[in-house]
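Trainee: everything below, folded, please.
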Amino acid sequence: MVDALAAAPAFALSWSGLSAPSRVWSTSTQRQRSTPSGTLCAISALCAISVVRPARRGSLRATKDDAPKVVLMGDSILDNFYWLQTPKRHLRVRLREQLANSRNAKVRQLQCVNLAVDQMTTFDFAERKASDNPWDVYAKARQQVDFEDDEDKEYAVDSDGVIRSVEHLKRLSNVQWVVLSLGGNDVYLNPSVKSKLVGSLLPPMEEQRKEVAEEFAQRLKTAVEQVRKAQPGASLVLVVPYQPHEEFSLLMGAPINDEGKRIYGDILGDGTRVFERKILPELVNPMVMEMLALSRELKCPVIDLSQTLDPTCEEHYGTGEIGRVNELGVPWSGAEPSDVSCDFLARLVTHAVTQGPKPAVYRGRPRQEERGWTMTIREEKNDWIFAKDYRFGGKPAMRKKQGDGGAPPMFKLGALDSFLLGAGVVILVNVVLIAQGNSPLGFDRTEFEQRLEVQGFKAKSG
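Mentor: Sure, this is the predicted structure:
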């Protein structure tokens, strides 16, 4: 294995790909054992900036020294304790152990600080208020876990009850790397983003997918600019989120009951899960492409979890098994990391830091063996060739036969059939949301009719 750490610090972010020249490294991980218990929640994020206020006592107690640091920022991909079978063995702990075991002396010196908070988005990355995006369930859960370090007991929250991640980053000394995971919660939690993506299934509204990606790119760039301004000497690592497990629906959740036990015969839920599995890569791929473009611009590495976690393997998600509950009473979730995949991520981050800042995409190839899980790390150069063939989740993107280089339509149907299918999907989504007591997704009739007319779908008046 090659060990090379650039002298300059770095950042890390979550989502991405596959392609051209590649290198391969091999690592292994032993299976962890622990106990069960049950509950449920969600994903990732970033944006603005604000006034500096003193942090609550103890929130950064263990991070005031001058040791070189890797800082985790963003969502539950990095702040994952709540969902694990063994919450005390969360990412900050595992990453610290991986760094300490590195062959590279500079890497071994790195300490790990967590500023990530579950459910973070690009909309509230710089300033997150509990009234808009609460985190109390995770804060209370942290008090219940028997962490070895006091810094893991609390989030870095200002005295006025607001989380200002960028301001807390600014107060840290000797930050070498920032690992940034944002985007997943933008899709999962923001009604406007969700509405546009679902609406984009209608043929006249497909352009909304590109609009969502461009708007996400602007918010992500703003977040990155704020991070770089707070720590000019640090390097960046971006993280591409994973695909949810095939048994998990962003609308219907996991196939479990109120006690966290697995249920069968959920016809509506199972149908929704199958359909989401087909369409999700197409809906979010433009957002990932923007992330890859930003990585090329910044010359920073990307960790692609969408091509690392196996969406057919329960052990890569949540408590590791549908029906298993952890010590906090939290059940399995197919949209959160597990003990096993947390270890994968710690190894990928350590590898990225060791290799230094460069426009590369790293993904793992896990393999389950008798002694536990092993993982080969693959490196791809993030260039235009890689981007041309990239697809979220790893399957190669097909091209239109006509030859404009774009991806083909999701469904090979006529205009009317395609319209009816898209409309049916939108109606189904809203039925599910209403049945769950949520508000239906918005629909702008004027905009819809204008797009129909432009694309020739609307009948000409007599």
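Trainee: CA only for contacts and neighbour counts going forward, please
Mentor: Will do.
Trainee: what number of residues lie near residue 220?
Mentor: Residue 220: 25 surrounding residues under other Cα atoms under 10 Å.
Trainee: quick one: it is in a strand?
Mentor: No: assignment of residue 220 by DSSP: H, G, I helix; E, B strand; the rest coil gives helix, placing it outside any strand.
Trainee: how near is it to residue 300?
Mentor: As defined by Cα to Cα, to the nearest Å, residue 220 lies at a distance of 14 Å from residue 300.
Trainee: what do you get for residue 370?
Mentor: Between residue 370 and residue 300 the distance, using Cα to Cα, works out to 36 Å.
Trainee: how far out from the middle of the chain is stretch 175-182?
Mentor: 13 Å (Cα atoms, centre = their mean, to the nearest Å).
Trainee: what does it contact?
Mentor: Contact partners of stretch 175-182, identified using Cα atoms under 8 Å, 6 or more residues apart in numbering, comprise 8-15, 44-46, 68-75, 77-78, 120-122, 220, 231, 233-241, 349, 353.
Trainee: please give the structure of this sequence too, so both can be compared:
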Amino acid sequence: CMSARKHLVLLGDSTLDNIIWLKSYKECVKYKLSEGVGVDVEITNYAADGFTTTNILEGGVPALSYYKRLEVDPYPCGLTNFKPLEHLKELHARHPVTDIVLSVGGNDIRVVLRSISQLQNTMEAFINNYQEILEACLDITPRVILMMQYRPALYQDEVYGIYHSITMGTGNAIEKMNMMMQTMYPRLISIAEAYALPLIDLPNTFDPRFSDLFCSQIEPSAFGSSLIAKMIAHVFDNHEWTQSKFYACSPENYKKIPSTTNVELQNIEATVNDGTNWSIKGLPDLSRDDINKWATNLDEEESSEEENEEGKFAMQLKLLEEMGFKKEECLPLLKATNGDVVQVIDLLNSD
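Mentor: Prediction:
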């Protein structure tokens, strides 16, 4: 019977809405998750590529993935201001929502990396916004799964230059990234503890050296989709909702399934969240061969630096052209923003 089915809503950014970066719908997080949780679970995707916490609260035009999703996973509105929380309430009134996955924050930080002096203010705004979003979700259902943002790909830094941008802190680029993320999450972790919510610990799951988990440095690839979907499905099936726990799968505990775009997870660890005990562990000591198993595109990445600017931004250009923008307008802006599609769209629309 229909009422016995679970109804899971995805809410957030391209860590859940990554369709435009992949060859087909079957490679994206939502599709792989639907395979993982089975037919008794209906999934509604209210995540929107490019959205920040402010967009989740106030709305935004879901321009990045709108056309690619139209046939397979359409938004509940036209190409207008999409307000995820308002649509969530309306959906819940029609078709009760039992579970929510919330994954947002990467775009807040990506935007501020252009102006590192604003980092403290952005962190504060992010935490306040996140808390407001979470409270709105908890008004709908107590079963809210929080997905923490992974660290970007280390060997694709030519795309956004994220590691190059981080000047705060000491140590190497990874250590600085760890420090920044460890300042983002403590308040949210204590809120999760208060409500017995599960946290999918992607910072301790995604290895930033595993290039094949990523597209364009910050998006989940098809393999990344599989890892995220399997983590969500595990938490969805196993969390008991009596106390908050972190769920992580250490990089040595998953591997590619040959001839597929899926990963196999051997051991997902659950650790009780006492509100204070989270940190990003050091990168596992893996051999070069182990890391190279996740670098099938290494040759392409190395040669791409020698290609012309058009080749470097080929994926972004194709996307912008599909949205109706002219290549000659886009290319100079892609160069100026180092390939930041969201910023380019903002600039084109403001002219």
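Trainee: tm score of chain vs chain?
Mentor: TM-score for the superposed chains, counting by TM-score structural alignment, normalised by the length of the second structure: 0.69, backed by 272 aligned residues with a Cα RMSD of 3.1 Å.
Trainee: picking that back up, between residue 370 and residue 300 of the first structure, which one's more packed in?
Mentor: In terms of neighbours (other Cα under 10 Å), residue 300 is the more surrounded of residue 370 of the first structure and residue 300; the figures are 25 against 7.
Trainee: just give me the match in the second structure for that one.
Mentor: Taking TM-score structural alignment for the superposition, residue 300 of the first structure sits opposite residue 197 in the second structure.
Trainee: in contact with the closest residue in space to its match that isn't next to it in sequence, which residues?
Mentor: Once its chain neighbours are removed from consideration, residue 197 of the second structure has its nearest residue in residue 244; the separation is 4.7 Å (Cα to Cα, 6 or more residues apart in numbering). For residue 244 of the second structure, the contacting residues are 192-199, 272-274, by Cα under 8 Å, 6+ apart.
Trainee: contacting residues for residue 230 of the first structure?
Mentor: Each residue near residue 230 of the first structure by Cα under 8 Å, 6+ apart is listed here: 166-167, 169-170.
Trainee: let's see that with 7 Å instead.
Mentor: Contacts here follow Cα atoms under 7 Å, 6 or more residues apart in numbering; on that basis residue 230 of the first structure touches 166, 169-170.
Trainee: what of residue 28 of the first structure?
Mentor: The contact partners of residue 28 of the first structure, by Cα under 7 Å, 6+ apart, come to 373-375.
Trainee: do residue 57 of the second structure as well
Mentor: For residue 57 of the second structure, the contacting residues are 85, 133, taking Cα under 7 Å, 6+ apart as the criterion.
Trainee: from residue 239 of the first structure, how far out is the equivalent of it over in the first structure?
Mentor: Applying TM-score structural alignment, one finds that residue 57 of the second structure aligns to residue 126 in the first structure. Look at residue 126 of the first structure and residue 239 of the first structure: by Cα to Cα, they are 18 Å apart.
Trainee: likewise for residue 377 of the first structure?
Mentor: Here residue 377 of the first structure is placed at a distance of 15 Å from residue 239 of the first structure (Cα to Cα).
Trainee: and these two? Which one has more around it.
Mentor: When neighbours are counted by other Cα under 10 Å, residue 239 comes out ahead of the other of residue 377 of the first structure and residue 239, with 32 against 21.
Trainee: who wins for neighbours among the contacts of residue 28 of the first structure?
Mentor: The member of those surrounded by the most neighbours (other Cα under 10 Å) is residue 375, with 21 neighbours in all.
Trainee: distance between the helix or strand hosting that one and the chain's centre?
Mentor: Remark: residue 375 of the first structure resides in strand 372-381, with elements defined by DSSP states H and E. Averaging C-alpha coordinates over strand 372-381 of the first structure and over its chain gives two centres that are 19 Å apart (Cα atoms, centre = their mean).
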